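Chemist: Structure for the following, please:
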Amino acid sequence: MEPTDADARLTDLEIKASFAEDLLDTLNEIVARQQAQIDRLTTELSTLRNQMPTADGAPIFRSLRDELPPHY
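Modeler: Here you go, the predicted structure:
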């Protein structure tokens, strides 16, 4: 039996759908890893903020420009 044009088109669509499904799975894994990393960084940032010295209950923000290296 000779494959028809419709059969070839259907096969092409099935191949494209398979690649699209694989790509979607890969992107899903990447998004899940990124969200886990964002969650870890958010937790770390919160921990660092809690370690900052405070004055009168308000955090003290200093600029790195205020801290000159010893050779100046």
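
Chemist: From now on I want contacts and neighbour counts done on CA atoms only, so please keep to that.
Modeler: Will do.

Chemist: now stretch 49-68, how far from the chain's geometric center?
Modeler: 29 Å (CA atoms, centre = their mean, to the nearest Å).

Chemist: Now the second one, please; I'll put the structures next to each other:
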Amino acid sequence: MEHPNNTEQRLTDLEIKASFTEDLVDSLNQIVVRQQQQIDLLMAEVSHLRRQEPDGGAGGFRSLREELPPHY
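Modeler: Okay, here's the model as predicted:
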């Protein structure tokens, strides 16, 4: 049979670990929520940019030569 103090110490250690784990899970959850908000914002921005394209963003590839000023 285990010593009563040893059992109490083990229980206290487990409670401490559970508390730290709960804090970590809460922190990670806040990070996930913040990242999802950023993803939603970026998706809305991409959608907005696609609507600004003359043909809905389905334009063909333009070569860099087309982008050069005429004096080159």
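
Chemist: Quick check: TM-score for this pair?
Modeler: Superposed pair, TM-score by TM-score structural alignment, normalised by the length of the first structure: 0.79. Supporting alignment: 68 aligned residues with a CA RMSD of 2.4 Å.

Chemist: could you point out which element follows the helix or strand where residue 20 of the first structure lies?
Modeler: Taking DSSP states H and E as the criterion, residue 20 of the first structure maps to helix 5-51. Next helix or strand after helix 5-51 of the first structure toward the C-terminus (DSSP H and E): strand 54-55.

Chemist: what comes into contact with that next one?
Modeler: With CA atoms under 8 Å, 6 or more residues apart in numbering as the test, strand 54-55 of the first structure has contacts from residue 60.

Chemist: mean deviation of the helix holding residue 20 of the first structure from the second structure?
Modeler: Its matched residues in the second structure lie on average 0.3 Å from helix 5-51 of the first structure after superposition (mean CA distance after the TM-score superposition for the first structure).

Chemist: And for residue 52 of the first structure, the neighbour number?
Modeler: The tally of other residues near residue 52 of the first structure (other CA atoms under 10 Å) stands at 11.

Chemist: let me redo that: residue 5 of the first structure
Modeler: As a burial measure, residue 5 of the first structure scores 9 neighbours (other CA under 10 Å).
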